[in-house]
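S.K.: Can you look at this prediction? I've put the sequence above it.
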Amino acid sequence: MQQLRRENAQRVLEHMWGSGAATASELMEVTGLTRATVLTLCKALVDEGWLTSAGTARRRGGHSTGRPALRYAFRPDAAYVIGVDAGQHGISAAVADLRANEVGRAHRRLDPEVLDPGFRRDEVDEAIDSALTAAAVEPERIRAIVLGVPAPVDLDGLSPGDANPFWQRMNPDLITLGDARGWPAIVENDANLAALAELRLSAEAPESSFAALLSGERFGAGIVMNGELVRQPRGRTGEMGFLDMVEGVGSSEGLGGLARRLARDALAEGRRDSSLAGVGADRVQAEHVFAAAHREDPLALEIVEDLAGRLARVCMLLGGLLDIDRVVLCGAVAPALGDLMDAVRRRLPENPYAPWLQVEASTLGADAVRAGAVRCAIDHVRAHALEV
């Protein structure tokens, strides 16, 4: 009987989680439960902090006899979650309520040349503490933490070191970070989390099939098929190392890294017909290149055309291989890709394998992985809310 009651309570909570205030009659209609059962369950959920009494409601028309119906509403502050983007160049952590409203953030920059795993763990921990302080949320109110890393992650939250030692350095056993605090922890590939964030924004989410392509320092893809994230036990779905063997692409180096490298190489070789020379070969970054291309700087335009050719091939490959509808460029570099996206779209009609493919830039920018981590953590809390 206790199990049945918990299942019924979960049905009520599931409806309330994604809706506004509701009366017992409305909950009876959507759950199929009796009035007495609904009222009992709502009282229990109020006592446990998941729901709150939200005043009363009279029938439409304003004229009815008897007491007005009591309304119930979900409490987004019933618990909190933490989402972390633990990238190679920086860490972004956020505390959010159960409706994904971020109430506190923290950011820490990292020197990508410092690869000490212990240092990285400490920096992630510091970012989490800073986000908690900014949110003024007590640690015991956290119900889950999700950390995104630039590495494949298996079902145990670990990253392999056999093919690439960099992966383990990016994920130095981060799955254990929640142990001392009593938090359930999930470690996930960053592109997968970006895909989850994009899925939440997708109007056609139940049928959507797309690749969320992180394109900063390295290419990595989160694959969504028919509204579901594709995930294999080894966690290597969407790894793009095979691009080393693709003619016209040549490596899995991402757009941000490529733009920076190509500009620095050209300037170091003496190229001076560009405003990028004023930035300096040792200081120029990808954002300088994309901004200069928008101003029709000759060197920047050459780099954008080079990147567009590579990216178009990557998108055509993904579209033809996976039969997906679109490729979404994600990450901090995405908002600056307007001219590059135009150049890519000009090449797409050349695609004989997926002529329907759409390519677009995410609106989430640098927040994509962290937003996906928050959503993943909320999904975990939602699935386990009433477990003893």
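M.R.: Received the coordinates, thanks.
S.K.: Only C-alpha atoms from now on, for both contacts and neighbour counts.
M.R.: OK.
S.K.: In contact with residue 41, which residues?
M.R.: For residue 41, the contact set (CA atoms under 8 Å, 6 or more residues apart in numbering) comprises 8-9, 12.
S.K.: what about it, is that helix, strand or coil?
M.R.: Three-state call for residue 41 (DSSP: H, G, I helix; E, B strand; the rest coil): helix.
S.K.: Pretty sure residue 213 sits against residue 191.
M.R.: Yes. In terms of CA atoms under 8 Å, residue 213 counts as a neighbour of residue 191; the distance is 6.8 Å.
S.K.: Name the residues contacting each of these two.
M.R.: 220-222.
S.K.: Next step: those restricted to strands.
M.R.: Those of the shared contacts of residue 213 and residue 191 mapping onto strands are 220-222, per DSSP state E.
S.K.: Distance to residue 290 and neighbour count for those residues - can I get that in a markdown table?
M.R.: Formatted as a markdown table, these follow (distance: CA to CA, whole Å; neighbours: other CA atoms under 10 Å):
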| residue | distance to residue 290 | neighbour count |
| --- | --- | --- |
| 220 | 21 | 29 |
| 221 | 22 | 29 |
| 222 | 25 | 26 |
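S.K.: try this one next to it:
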Amino acid sequence: MPASPSTARAINDRLALRLLQQEGPLTAGQLKQLTGLSRPTVADLVERLTASGLITVVGEAGEQRRGPNARLYGIVADRAHLAALDVRTESVSVTVTDLLGRELAEASVPIGDDTGTGPAVEQAVTLVERVAKEAGAEQLHTVGIGAPGLIDPDTGELRDSTGLPAWHRRLVAALQERLPRARVIVENETNLAALAEQRDGAARGRDTFVLLWLGHGTGAAVVLDGALRRGASGGTGEIGFLPVPGTGGVPSATDCSGGFHSLAGAAAVTELAGAYGLSGEQGGREPAAAELVRRAAESLAEASPGETSSGTASSGDGARAADFLDALADRVALGVASVVAVLDPGCVVLGGEIGQAGGEVLAGRVAERVGRMSPLRTEVRASALGGGAVLRGALLTARERAQDELFAPACPPTHPPR
């Protein structure tokens, strides 16, 4: 059954807008070539989108060309401003962009463990307002938030989780109250990191993969056949609770101690490094653990004469670094092999600051061990984005949601709302 004229116009408009988003400013002739539409159809959609305020003339193509055919059309970037937040247990980072995702301002603020819920929420909300003002945004259209913990798949809200600060859940409501005209959406941080790695990082081009988050805590995001899987309760990927050998216990419903978290979380990584004579700032904070892993990986990557055929340095600091990374790879491989046995994703990305810090040195060691443990062929890749993937994923999600709404007058959504 052929599409109705109104539906056909909506499809053509959305196609043109997506091309302008991906390719940048285009002439009507270029839109005709890229869309395959007729010249009159392109002229109509350009007039329609210009009248709606979604696109405008931004220049001309070529110094020798003049007239209507040379006009370059682009999306009106300041039609909407977006904010992305990366909410950690001890800090908040914010970036504000235009509709095309161009960063206009960014900042972060630490939030100490002894900060009360009210003051912590106020610090975070004030930060968002300040960054928006610095970006020249009179109001925010969409705010995307990445946070640790479970997201209720029915309500889209952050569930109350033991071990996470109470201000996390209060923050979402506070932002909605202070920014009543903004759309506030929240997503699990590891899921957002996976979306960012798929779009711009180590999982680019993959429809099926798992991102294993290695940072202050541990988690996993599962993408199967192009879709992010959340599970019946939003708990897909809570790998920190995975019972594994070597922890001296088992996790409980309210405490992941004794689970994979106890082997691969930042505090455990810092303690493991100390056992091999590698020291750094103590406290189990993400940057300290990542720095220890990075220094160890760099010392091996730079060593060449003192290496054995397996890539292990023969003596001194290099030997300690190699032993540390071998022990860490043993631990990480337990989590990866468990995921591979159940999902067979074909690719696992080691994400988070620690995964990025270990780079190919750690990823290669993990891949070697998983290859011995599982008959299923699996690539193990190091994150290309690290901790910045959460903020990037939050921005991508906010931009997609904003564009769906702003393009809606002419274009129906390309996917069902969540």
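M.R.: Good, I have the coordinates. The shown structure was predicted, so the numbers you read here are calculated from the model rather than taken from an experiment.
S.K.: related to what we said a few turns ago, closest one to residue 44 of structure 1 out of the ones in strands among the shared contacts of residue 213 and residue 191 of structure 1, please.
M.R.: residue 222 (39.4 Å; CA to CA).
S.K.: Could you say which helix or strand holds the nearest residue to the closest one once chain neighbours are set aside?
M.R.: Among residues not flanking residue 222 of structure 1 along the chain, residue 192 sits closest, at 4.2 Å (CA to CA, 6 or more residues apart in numbering). Counting by DSSP states H and E, the element that carries residue 192 of structure 1 is helix 190-201.
S.K.: Mind reading off the mean deviation between the next helix or strand after that helix and structure 2?
M.R.: Moving toward the C-terminus from helix 190-201 of structure 1, the next helix or strand (DSSP H and E) is strand 210-215. Compared with structure 2 after fitting, strand 210-215 of structure 1 has a mean deviation of 1.3 Å; criterion: mean CA distance after the TM-score superposition for structure 1.
S.K.: Where do the helices of the stretch 251-388 of structure 1 begin and end?
M.R.: 255-268, 286-294, 298-322, 338-347, 368-384 (DSSP state H, counting those that start in this stretch).
S.K.: burial measure for the residue lying closest to residue 157 of structure 2 once chain neighbours are set aside, as a count.
M.R.: In space, and not counting its chain neighbours, residue 157 of structure 2 is closest to residue 151: 5.5 Å by CA to CA, 6+ apart. Residues near residue 151 of structure 2, counting by other CA atoms under 10 Å, number 20.
S.K.: The alignment partner in structure 1 of residue 151 of structure 2 is in what secondary structure piece?
M.R.: In structure 1, the residue matched to residue 151 of structure 2 (TM-score structural alignment) is residue 153. Assigned by DSSP H and E, residue 153 of structure 1 belongs to no helix or strand.
S.K.: In contact with residue 153 of structure 1, which residues?
M.R.: Residue 153 of structure 1 touches 159-160, 187-189, 234-236, counting by CA under 8 Å, 6+ apart.
S.K.: Could you check how far the corresponding residue of structure 2 for residue 341 of structure 1 is from residue 158 of structure 2?
M.R.: In structure 2, residue 341 of structure 1 lines up with residue 363, judged by TM-score structural alignment. Taking CA to CA, to the nearest Å as the measure, residue 363 of structure 2 falls 32 Å from residue 158 of structure 2.
S.K.: now do residue 297 of structure 2
M.R.: Relative to residue 158 of structure 2, and taking CA to CA, residue 297 of structure 2 is found at 36 Å.
S.K.: Please confirm that residue 72 of structure 1 is located within a strand.
M.R.: Yes. Under three-state DSSP, residue 72 of structure 1 falls within a strand.
S.K.: In contact with it: list those residues for me.
M.R.: Neighbours of residue 72 of structure 1 in contact, by CA under 8 Å, 6+ apart: 21-24, 42, 51-55.
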